[in-house]
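Asks: how would this look folded up:
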Amino acid sequence: MKLISMGLLAGVLVAATAALVARRRYVVVTVNGTSMAPTLSDGDRVLVRRRRLDQVSKGDVVVLEPPLDPTGKILPGPPGTDGRRWNIKRAVALPGDPVPPGIDGSVDRVPAGSLVVYGDNPHSVDSRQRGFFAGDRLLGVALRRLGGSAL
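Replies: Coordinates of the predicted model:
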């Protein structure tokens, strides 16, 4: 009887450890809005792997906080369930890349620690209006729509 109890306890500990590791690496985000249409729709749930800026590639769909306004306040947008304001956009230029047309013309290259992001919807509010997004405000890279395909 003790062997079964010890085996069950070990199994529970392994499962709990795996759940903690997964929670630190992955998060589920619900899309709110149409900035990524037609790729993602309002209400889609997306699996996001936590990543640093140096782990992002051009073309990745990323989740990050919007830039701050000049007074240090977060620009408007709907808060997530955690109270933070998240944006889901596509990375189009990374540190050192040429700055795409229509973005801050005072520099030729994307500054270190920053990225340029666009929504797939041409009416998205993104780097074209807000400028560079800070890499230290990055949550991660969207891997797939839950119940759907990879992005």
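Asks: every contact and neighbour count from this point should use C-alpha atoms.
Replies: Noted.
Asks: can you map out the strands along the protein?
Replies: For the chain, the strands defined by DSSP state E occupy 26-30, 45-50, 61-64, 87-93, 114-118, 133-134, 138-145.
Asks: to compare against the first, here's another:
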Amino acid sequence: MRKVLAVSGVGAGIAAFVALVLVVVALAFSVTVDGASMEPTLRDGDRMFLEVWTRDEIERFDIVEADAPSAVSGGAVRILKRVIGMPGDRISVSGDARVLVRPAGAEETYVVENPAWSAEPGAELEWRAVPEGAYWLLGDNWGASTDSRSFGFVDAEAVHGRVVFRMLPLGRNGAIAGDVRLAPVEPGSAR
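Replies: Below you'll find the predicted structure:
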């Protein structure tokens, strides 16, 4: 009987240790959303799991944590934004939430369909080429996001990883919806 109690006590101790390690790892590889720039996809206070080991595998529409230039401090500020432009792409953005993309090496033009974006009047930007080793990042909250429309391209080395899972709050935890896509633009309708 003593052996059984000793073994179950060791098992409980190991389980507690493993649980503690998992909590520490989850906290070490997580980021908390600060602000409304990614609403409705991410909300202020959400704790997101950050995959730091995938920073070299970033794909279009991933949500990433990166360092971006700060107009206030002159230094860098950590942001969470969606990757819209990949290296070699050509991008054109208008204030009415119309984003056009010509993927690297392609002649076709696509419009980014993001259900989170709402229209606001504004001027269209000229076509810009995303440099090698950089990304064009936009927030899902079109009217309340400081993103590449303000600070330009973000160097790939400034990306810390991608967020793929909401850890907290528990009632909304789970994988991030992937409902953003490229849709072909009819010939002649691309500005």
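Asks: sorry, back to before: for Gly102 of structure 1, which of the strands of structure 1 is the nearest?
Replies: Taking Cα to Cα, strand 114-118 is the member of the strands of structure 1 nearest to Gly102 of structure 1, at 11.0 Å.
Asks: on that earlier part again, can the strands of structure 1 go into TSV with extra columns for mean neighbour count and distance to Met36 of structure 1?
Replies: Below are the strands of structure 1 laid out as TSV (neighbours: other Cα atoms under 10 Å; distance: least, Cα to Cα, whole Å):
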stretch	mean neighbour count	distance to Met36 of structure 1
strand 26-30	17	12
strand 45-50	20	12
strand 61-64	24	9
strand 87-93	24	7
strand 114-118	25	9
strand 133-134	20	17
strand 138-145	22	12
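Asks: I'd say Trp86 of structure 1 and Val63 touch.
Replies: Yes - in this structure Trp86 of structure 1 lies within contact range of Val63 using Cα atoms under 8 Å: 6.4 Å.
Asks: surely Ser124 of structure 1 is in contact with Gly33?
Replies: No - counting by Cα under 8 Å, Ser124 of structure 1 stays clear of Gly33, with 9.5 Å between them.
Asks: what separation do you get for the residue positioned nearest the centre of structure 2 and Leu138 of structure 2?
Replies: Centroid-nearest residue in structure 2, with Cα atoms, centre = their mean: Ile63, separated by 1.4 Å. Shown here: Ile63 of structure 2 relative to Leu138 of structure 2, a distance of 9 Å by Cα to Cα, to the nearest Å.
Asks: now do Leu20 of structure 2
Replies: To Leu138 of structure 2, Leu20 of structure 2 is 36 Å away according to Cα to Cα.
Asks: ok, back up a step: between Ile63 and Leu138 of structure 2, which contacts overlap?
Replies: Lys81, Arg82, Val83 (Cα atoms under 8 Å, 6 or more residues apart in numbering).
Asks: export the residues you listed to JSON lines and append columns for distance to Phe29 of structure 2.
Replies: Shown next, in JSON lines, are the shared contacts of Ile63 and Leu138 of structure 2 (distance: Cα to Cα, whole Å):
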{"residue": "Lys81", "distance to Phe29 of structure 2": "17"}
{"residue": "Arg82", "distance to Phe29 of structure 2": "19"}
{"residue": "Val83", "distance to Phe29 of structure 2": "20"}
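Asks: need the counterpart of Asp155 of structure 2 in structure 1.
Replies: Mapped onto structure 1 by TM-score structural alignment, Asp155 of structure 2 lines up with Ala134.
Asks: return the distance of that match relative to Ser127 of structure 1.
Replies: Distance from Ala134 of structure 1 to Ser127 of structure 1, by Cα to Cα: 11 Å.
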